[in-house]
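Enquirer: no FASTA, just this:
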């Protein structure tokens, strides 16, 4: 784990990259901040988490770090011990954690709950949606630390790296660590309701777009040509043919749209 800091004092804000070793976009954003060394209005902790997995270019060494929190100093896995170290390092910090995906090119945010902090900050980020995932939060960083996660774009793409830099700077501006203004946008909010499993097969297909409602009776995916049909309407999230080993993705419901506050006269 690599830890650095912008500014002096005790940070209450942190940026985390490299939780997964096959998602380098956030690492690029942290490296650019360290190269640029912008003047900050409040100190910021910068962390590249799973350096060993990044070096090997694999998602994890022993187990998924983002399912290993809060961790254990005596864990038998690399990630179990690393999770414990990361929780200690992030204690007292509002944390911004960057990821990438194989399912959706446009950035979106993931939160453990639609808190007042999430409502205040996430609409200031250049994201298409906010996804509340408290039903499936076990073992994730935000189950142990106050965290806003972002999916920056397609895994391994240059666009995801560019988005990560843009998202990080928007977050740091929103929390008053960097000077400047942010742009508020209307933001749809979704809640994950179910896992969409997939059986063992040679080929997988997905017929729907993430965040676009699937109607009851519509086919949405197939394994070896065997189609799965929606029993009831849902919004697909993180749906892809091969992004996860055992699941296509998640079903979600749409909660609300956080509207842009009216401009002051």
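Expert: Sure thing, it's come through. Note that the structure is a prediction, hence the values are computed from the model and not measured.
Enquirer: from here on, just use CA atoms for contacts and neighbour counts.
Expert: OK.
Enquirer: quick one: the helices in the protein?
Expert: Ranges of helices within the chain are 25-36, 51-56, 78-90, 116-121, 158-174, based on DSSP state H.
Enquirer: what's the closest of those to residue 134?
Expert: helix 116-121 (13.3 Å; C-alpha to C-alpha).
Enquirer: show residues contacting the closest one.
Expert: 111, 148, 171, 174-175, 258 (C-alpha atoms under 8 Å, 6 or more residues apart in numbering).
Enquirer: list the buried ones in that helix?
Expert: Of all the residues in helix 116-121, those buried under the rule 16 or more other C-alpha atoms under 10 Å are 118, 121.
Enquirer: now do stretch 185-193
Expert: 185, 187-193.
Enquirer: could I get these in JSON lines, plus columns for distance to residue 154?
Expert: Formatted as JSON lines, the buried residues of stretch 185-193 follow (distance: C-alpha to C-alpha, whole Å):
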{"residue": "185", "distance to residue 154": "22"}
{"residue": "187", "distance to residue 154": "21"}
{"residue": "188", "distance to residue 154": "21"}
{"residue": "189", "distance to residue 154": "21"}
{"residue": "190", "distance to residue 154": "20"}
{"residue": "191", "distance to residue 154": "22"}
{"residue": "192", "distance to residue 154": "20"}
{"residue": "193", "distance to residue 154": "24"}
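Enquirer: A further structure is provided below for comparison with the first:
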């Protein structure tokens, strides 16, 4: 099989051994993170600590496809001996970011505002995300298996909508905030979201096949039992129980609108109590 020697693209800037990483293009059809990194590096910043910048899935990025063999963000920690390119790339990315405080940049169809995902059981990830200007933080562990965030101190960020020009600026701002917080760049302390809200997701919201839907629910605004959250020419879809919509969109996923969530609090202490205590 060709591309047996495929590997993530890694460049490193700054003095010392790198224990910070900025990752983009786990999905090859999401170029926003790479463009934001390019904009940052084009300004020739002076790094005070070593940082790795990593294009995770070069072959899919060149092809502008989400993936070539399997969805890379559902196969971590990967398999270096697999015939699937994304399995091999996932294994290499885990090795490359081992011990690194890491942010991973994505885009979405659901919202213009940045949204962060972390995995419960990684307190360092919560500390990292609590210092970033992000209004919504989601624990993905109950629903999403084998994501990159599950492998360590990693914050995965949906920086904005796919291919939207403002998403690049938001991604660059978040990279700067992360690197400033961690002492890799000098400058003013980054701004913060007025209030950061923390959520669990606990189920998928299925999208019945064979029809086109208009989404009525708004992300992160509670849907009550009996309330319509989507409609089609054949009628309305009604909530059987209350839930908070998370990353719901009309076209972002095949087979689902997004996720059912519940709010756990408005502080990192609330999130730690809800998520980390469950691991005991």
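Expert: Noted; the coordinates are in hand. From a predicted model like this one, the values you see are computed outputs, not experimental measurements.
Enquirer: alignment lookup: residue 113 of structure 2 to structure 1.
Expert: Per TM-score structural alignment, the equivalent position to residue 113 of structure 2 in structure 1 is residue 106.
Enquirer: nope, residue 236 of structure 2 is what I was after
Expert: Per TM-score structural alignment, residue 236 of structure 2 is aligned with residue 227.
Enquirer: wouldn't that match be in contact with residue 207 here?
Expert: No - using C-alpha atoms under 8 Å, residue 227 of structure 1 is not in contact with residue 207, being 9.7 Å away.
Enquirer: can you pull the residues that touch both of those two?
Expert: Shared contacts of residue 227 of structure 1 and residue 207, counting by C-alpha under 8 Å, 6+ apart, come down to 219-221.
Enquirer: contact partners for the counterpart of residue 17 of structure 1 in structure 2?
Expert: Alignment note (TM-score structural alignment): residue 17 of structure 1 maps to residue 24 of structure 2. Going by C-alpha under 8 Å, 6+ apart, residue 24 of structure 2 touches 31, 33-34, 54-56, 104-106.
Enquirer: got a list of what residue 100 of structure 1 touches?
Expert: Contacts of residue 100 of structure 1 by C-alpha under 8 Å, 6+ apart are 23, 25, 150-156, 160.
Enquirer: restricted to strands, list those residues.
Expert: 150-154 (DSSP state E).
Enquirer: which of those residues has the most neighbours?
Expert: residue 152 (32 neighbours; other C-alpha atoms under 10 Å).
Enquirer: any idea how far the counterpart of it in structure 2 is from residue 113 of structure 2?
Expert: Aligned by TM-score structural alignment, residue 152 of structure 1 pairs with residue 159 of structure 2. With distances taken as C-alpha to C-alpha, to the nearest Å, residue 159 of structure 2 is found 7 Å from residue 113 of structure 2.
Enquirer: quick one: residue 209 of structure 2 from residue 256 of structure 2, how far?
Expert: 9 Å.
Enquirer: neighbour count: these two, which is higher?
Expert: Using other C-alpha under 10 Å as the criterion, residue 209 of structure 2 and residue 256 rank with residue 256 on top: 17 against 10.
Enquirer: so what's the equivalent of the more buried one over in structure 1 closest to, chain neighbours aside?
Expert: With TM-score structural alignment as the criterion, residue 256 of structure 2 lines up with residue 247 in structure 1. Spatial nearest neighbour of residue 247 of structure 1, excluding adjacent residues (C-alpha to C-alpha, 6 or more residues apart in numbering): residue 197 at 4.1 Å.
Enquirer: what does that neighbour correspond to in structure 2?
Expert: Checking TM-score structural alignment: residue 197 of structure 1 goes with residue 206.
Enquirer: might one say that that match is in contact with residue 256?
Expert: Yes - using C-alpha under 8 Å, residue 206 of structure 2 makes contact with residue 256 at a distance of 4.2 Å.
Enquirer: before we move on, back to that, what's the closest of the shared contacts of residue 227 and residue 207 of structure 1 to residue 73 of structure 1?
Expert: residue 221 (41.1 Å).
Enquirer: show me what contacts the closest one?
Expert: Shown in contact with residue 221 of structure 1 (C-alpha under 8 Å, 6+ apart): 204-208, 227-229, 248.
Enquirer: which parts of structure 1 are strands?
Expert: 2-6, 13-17, 44-48, 94-101, 108-111, 130-132, 147-154, 187-197, 204-206, 219-223, 226-229, 235-237, 247-258.
Enquirer: by contact count, what packs against the fifth one?
Expert: On a contact count with 3 or more C-alpha pairs under 8 Å, 6 or more residues apart in numbering; DSSP states H and E, strand 108-111 of structure 1 meets strand 130-132, strand 147-154.
Enquirer: those into a markdown table, with extra columns for distance to residue 238 of structure 1?
Expert: As requested, these are exported to a markdown table (distance: least, C-alpha to C-alpha, whole Å):
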| stretch | distance to residue 238 of structure 1 |
| --- | --- |
| strand 130-132 | 10 |
| strand 147-154 | 10 |
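Enquirer: who wins for proximity to residue 87 of structure 1 among the ones you listed?
Expert: strand 147-154 (11.3 Å).
Enquirer: average distance between the closest one and structure 2?
Expert: When structure 2 is superposed, strand 147-154 of structure 1 averages 0.6 Å from its matched positions, counting by mean C-alpha distance after the TM-score superposition for structure 1.
Enquirer: surely residue 159 of structure 1 and residue 153 touch.
Expert: Yes - Residue 159 of structure 1 is within contact range of residue 153, at 6.9 Å (criterion: C-alpha under 8 Å).
Enquirer: residues contacting the residue lying farthest from the centre of structure 2?
Expert: Most distant residue from the mean C-alpha position of structure 2: residue 234, 34.1 Å away (C-alpha atoms, centre = their mean). Contact analysis of residue 234 of structure 2 by C-alpha under 8 Å, 6+ apart lists nothing.
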